[in-house]
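K.L.:
Structural data only, the sequence is not supplied:
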């Protein structure tokens, strides 16, 4: 008897983007989608096409770029949403429409203001309309974890009958405990008469830190699709982390009667790409992808691992990609080696001019640090894309002065809408002075919510990667910058955030797409 397949549905590009400040451009979504495809992710939820023209174009671009994985678009159970998703997925080699409507008493009464029978009717109508565009339709009863089981059974039976091939049970608010959620999945599979005609899926949020545990409990009770994100990104506390779900199932084959198709050696490179693009660093002790995940400091542990790896390691670091990204380039590396390595990382250039510009940046970086790793290359390309897409403000020059007993100062020159402007300010430190000087030019009216510094690689010549989070009028954005000089990296990150926050965007609230 062949082993069953656990389908991995990645929603980093949709639910992951709902993390405050984690919005991605079309080009960034395509880069991540290609990385997910290399990892052999089964389904990539590319976005919520009705949310904005930008979201529509991003889903369309991913559908055109990805050929092996199924590309999915999210849609509320509304005709306009479904039609927009169908249009965005027109060019997909494999397309899926994922439609949803709330089914919990509190959501139906307070949010939808609909009676239960109306909800069932609208759910069925949505699935039937989605089937006009694709045979691959998924349905989610939003807030299923707080829905009445009897009503949930009726809804699921009706949408499966209407043609939904996947029914997804979301723990929308992260309220469930593993034994409860597993029992819910088992009960639904037993009670819904036509449950054998659909794949049962789960989408768990991490509000109580139980998203992965709930997902695995569901798998043990018959779920055969898990919706998850790289690094556990997502609304509020995030979603089930793809890397943890996949490696738990892969490592504990004595317990699970299924496995994924994923190439797990792509996990760490994909994790780092997502971190670089979103500006959300991975904590060092994060399972699987954290810098300390396979590090041993205790003498007892070190002794055991040296004698036999299995004494303290249940996985091999290389199996999740830790050894796959150690290729090193340097100042003597040529254009062909540069282009080849970026191609291996899934980075392609639209033109020879774009390649030349990236290679010039590489050479500047190579003069500053001896060895350039894959993480440096990813940061370099991310920064180039950020500058290309956000041209209103650009850093021309920065000079700072900081010495013992003196107030730090900064002189900044910016290109503002094509015109050079200069300002000088003092501050509590060189970074503070630089930010004040930038604000003296821009007068943005933003509020700094987060300033975070992480080293991209090890060593004193490593690039610092800075994340700046700004808020204005309720809109939150993250800006990123990288440089071997941490003050310059900080200024780049601040300017990048300013470019994002000051660009108006007509977009429906992302929580409209939360399941």
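P.N.:
Yep, it's here. The structure displayed is predicted, hence computed values, not measured ones.
K.L.:
make it CA atoms for all contacts and neighbour counts henceforth
P.N.:
Will do.
K.L.:
Hmm, residue 496 and residue 386 touching each other?
P.N.:
Yes: with contacts counted by Cα atoms under 8 Å, residue 386 reaches residue 496, the gap being 7.1 Å.
K.L.:
These two: who's more crowded?
P.N.:
Per other Cα atoms under 10 Å, whichever of residue 386 and residue 496 has more neighbours is residue 496, with 28 against 22.
K.L.:
any chance you could map the helices in the stretch 301-450 of the chain?
P.N.:
335-344, 352-368, 374-389, 430-442 (DSSP state H, counting those that start in this stretch).
K.L.:
contacting residues for the residue nearest to residue 147 when sequence neighbours are not counted?
P.N.:
Spatial nearest neighbour of residue 147, excluding adjacent residues (Cα to Cα, 6 or more residues apart in numbering): residue 104 at 3.9 Å. Contacts for residue 104 (Cα atoms under 8 Å, 6 or more residues apart in numbering) come out as 142-144, 146-148.
K.L.:
farthest pair in these?
P.N.:
The span of the contacts of residue 104, defined through Cα to Cα, is set by 142 and 148 at 12.1 Å.
K.L.:
Pick out whichever of those two has more residues nearby.
P.N.:
Neighbours were counted for residue 142 and for residue 148 using other Cα under 10 Å; residue 142 has more, 25 against 12.
K.L.:
Residue 123 versus the closest residue to that one other than its chain neighbours, what's the distance?
P.N.:
Ranked by Cα to Cα, 6+ apart and with sequence neighbours excluded, the top spatial neighbour of residue 142 is residue 102, at 4.1 Å. Per Cα to Cα, to the nearest Å, residue 102 is found 9 Å from residue 123.
K.L.:
Just want to know which of the two has more residues nearby.
P.N.:
For residue 102 versus residue 123, neighbours defined as other Cα under 10 Å are more numerous around residue 123 (28 against 25).
K.L.:
Remind me which helix or strand that one belongs to.
P.N.:
Assigned by DSSP states H and E, residue 123 falls within helix 116-130.
K.L.:
helices or strands next to that helix in the packing?
P.N.:
Counting contacts by 3 or more Cα pairs under 8 Å, 6 or more residues apart in numbering; DSSP states H and E, helix 116-130 is packed against helix 79-88, strand 95-102, strand 137-142, helix 149-162.
K.L.:
got the contact list for the shortest one?
P.N.:
Residues outside strand 137-142 that contact it (Cα under 8 Å, 6+ apart) are 96-104, 127, 130-131, 152, 155, 159, 163-170, 172, 515.
K.L.:
now do stretch 459-473
P.N.:
21, 279-280, 368-370, 376, 445-457, 476-486, 489-490, 493-494, 497-498, 501.
K.L.:
what about versus this one:
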């Protein structure tokens, strides 16, 4: 039994704001976005990202369209310091992107932080310290006056250090950590002291960032806190008011949306909500929520599957199949009434009309998703039953997204034949679809390969037979056999994921390789599979299979 909450927990007090304005406002534009995936998100990982993964995710964030990116904690991490220096010295930060670095209030850490970003065109230095009563009394043993003096002293140090580097535009971000649990008059006093110490103005830009470090109240209370501060902050016209919601109560997105109504101009968060405890604000969800209301978010999620794959690979965190907008099953309906309504909605939807399909708040095509898996049925002919039969009878374990794709193919055949497909028929469909896909003679037939070392990586020589019977050898170089095969075929095939399986045991066991591939300009992804006693051969065959399923071998491509 749970403890009696009345004796252990207390409701968070409401804000005295009888003339609050935010409930009657409507959002009309997107906020300034800051990604904290490389810092806040990274420190929440069981295994923090290494240099390669961090740089890959940084470039992905730039591609998505983030103009402000928190790149790390260079005073606390040698890896972060080296990555920040590499980004600056190799000129990898676009002119319209501003990096942010965070530091605690300690003199040596501030000095190290400034050293890490010297030479940058523009940089945000993020100061933070906790101000709520439990932290003041239990953690630090400081009163409010001591906290204000500490903030002023460290900002004065930052001014002296940055005045010596006028080639960089320096921006201060001050975050009163635990703001959502602090007394509002204390928050205002500390923030105004920071604003005064930095001398915020047209030539000295500043961000005041108000976090829900740990969610303790309903989103409307947080909105009241933001509006209260918005009205009272000193030099408000020179301040960018930012919020950094966490998700302990599961309302991080709601807190951000209501905070924007209350005067916030900027939002910090992570892709898909990664972060400490229950996560940070989910930037993808908030951005696409705005999109469904007719507001351009300024972030490009038109190939949401590719963003998801990069995030999963860099963080080693899987995305839930029912995650809003991006989950593998989020556009899949099992309910008969849902299927019927969706089908009727598609039939009635005009290309130039406002989106009005029941149960689908967003057009999957806008996210690079296909319609193939939207309507599914359950039981044996559904995704789970098909996957079960293939695994039980043929040893094939399909990745979840492949299950969704293949179940749509099986269902179309079942509907056309008006009969249930058994295990043997399902295996036949699998083999025709993935192991030997039809190519109308345009697809070269694989006959063999030879691997060789190349200065740029792994080389491969493919022996193929073209549709007219001509034998040819194609060569390519890549990071491995799969990448080299795609290069040898001369196709713009992008391999998003790779998995290998063992079919059977013992000396006669075969290997199955499965690749997920994407093609520029084509919505969604396609899977390919290859089977052979040799895993490399199976992998090469899988690439041929995926390419054939795109039908991308036009004349002259090979």
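P.N.:
Sure thing, it's come through. These numbers were taken from a predicted model, which means no experiment stands behind them.
K.L.:
hmm, back to that, who wins for proximity to residue 252 of the first structure among the helices and strands packed on helix 116-130 of the first structure?
P.N.:
strand 137-142 (28.4 Å).
K.L.:
whereabouts in the second structure does that closest one align?
P.N.:
Residues 172-177 of the second structure are the counterpart of strand 137-142 of the first structure, counting by TM-score structural alignment.
K.L.:
The second structure: strands as residue ranges?
P.N.:
32-35, 68-72, 98-104, 122-130, 169-177, 206-212, 239-245, 266-269, 445-454, 457-465, 471-478, 494-503, 510-518, 526-532 (DSSP state E).
K.L.:
which stretch among those strands comes nearest residue 390 of the second structure?
P.N.:
The nearest among those, by Cα to Cα, is strand 494-503 at 11.3 Å.
K.L.:
Buried residues, that closest one. List them.
P.N.:
494-496, 498, 500-503 (16 or more other Cα atoms under 10 Å).
K.L.:
So which of those is the closest to residue 361 of the second structure?
P.N.:
Here the nearest of those to residue 361 of the second structure, counting by Cα to Cα, is residue 496; it sits at 26.7 Å.
K.L.:
What's the match for the closest one in the first structure?
P.N.:
Under the alignment (TM-score structural alignment), residue 496 of the second structure pairs with residue 375 of the first structure.
K.L.:
Just give the nearest non-adjacent residue to that match, would you?
P.N.:
Once flanking residues are discounted, residue 375 of the first structure sits nearest to residue 456: 6.3 Å by Cα to Cα, 6+ apart.
K.L.:
same deal with residue 394 of the first structure?
P.N.:
residue 415 (5.0 Å).
K.L.:
Distance-wise, check that neighbour relative to residue 434 of the first structure.
P.N.:
15 Å.
K.L.:
Comparing those two, which shows the higher neighbour count?
P.N.:
With neighbours defined as other Cα under 10 Å, residue 415 of the first structure and residue 434 compare such that residue 434 has more, 29 against 16.
K.L.:
Surely that one is in contact with residue 425?
P.N.:
Yes: using Cα under 8 Å, residue 434 of the first structure is in contact with residue 425, at 7.2 Å.
K.L.:
Report the set of residues contacting both of those two.
P.N.:
Taking Cα under 8 Å, 6+ apart as the criterion, residue 434 of the first structure and residue 425 both touch 409-411.
K.L.:
need these in CSV with distance to residue 205 of the first structure and neighbour count, can you?
P.N.:
Output for these, formatted as CSV (distance: Cα to Cα, whole Å; neighbours: other Cα atoms under 10 Å):
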residue, distance to residue 205 of the first structure, neighbour count
409, 45, 23
410, 44, 24
411, 45, 19
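K.L.:
List just the nearest of the residues you listed to residue 108 of the first structure.
P.N.:
Using Cα to Cα, these come closest to residue 108 of the first structure at residue 410, 55.5 Å.
K.L.:
The closest one contacts residue 401, doesn't it?
P.N.:
Yes: counting by Cα under 8 Å, residue 410 of the first structure touches residue 401, with 6.4 Å between them.
K.L.:
what do those two both touch?
P.N.:
residue 430.
K.L.:
quick one: what's aligned to residue 251 of the first structure in the second structure?
P.N.:
By TM-score structural alignment, residue 251 of the first structure lines up with residue 292.
K.L.:
most centrally placed residue in the second structure?
P.N.:
Nearest to the geometric centre of the second structure sits residue 271, at 3.4 Å (Cα atoms, centre = their mean).
K.L.:
so where is stretch 494-501 of the first structure in the second structure?
P.N.:
Going by TM-score structural alignment, stretch 494-501 of the first structure sits over no part of the second structure.
K.L.:
hmm, who's touching that stretch?
P.N.:
386-387, 390-395, 435, 438, 444, 468-472, 475-481.
K.L.:
are any of those residues buried, and which?
P.N.:
Among the contacts of stretch 494-501 of the first structure, those buried by neighbour count (16+ other Cα under 10 Å) are 386-387, 390, 392-395, 435, 438, 468-471, 476-481.
K.L.:
Quick one: map residue 110 of the first structure onto the second structure.
P.N.:
Using TM-score structural alignment, the equivalent of residue 110 of the first structure in the second structure is residue 138.
K.L.:
For burial, what's the neighbour tally of that match?
P.N.:
Residues near residue 138 of the second structure, counting by other Cα under 10 Å, number 9.
K.L.:
Residue 51 of the second structure versus that one, what's the distance?
P.N.:
Residue 138 of the second structure is 36 Å from residue 51 of the second structure, where distance means Cα to Cα.
K.L.:
same question, residue 328 of the second structure
P.N.:
Remark: distance between residue 328 of the second structure and residue 51 of the second structure (Cα to Cα) = 29 Å.
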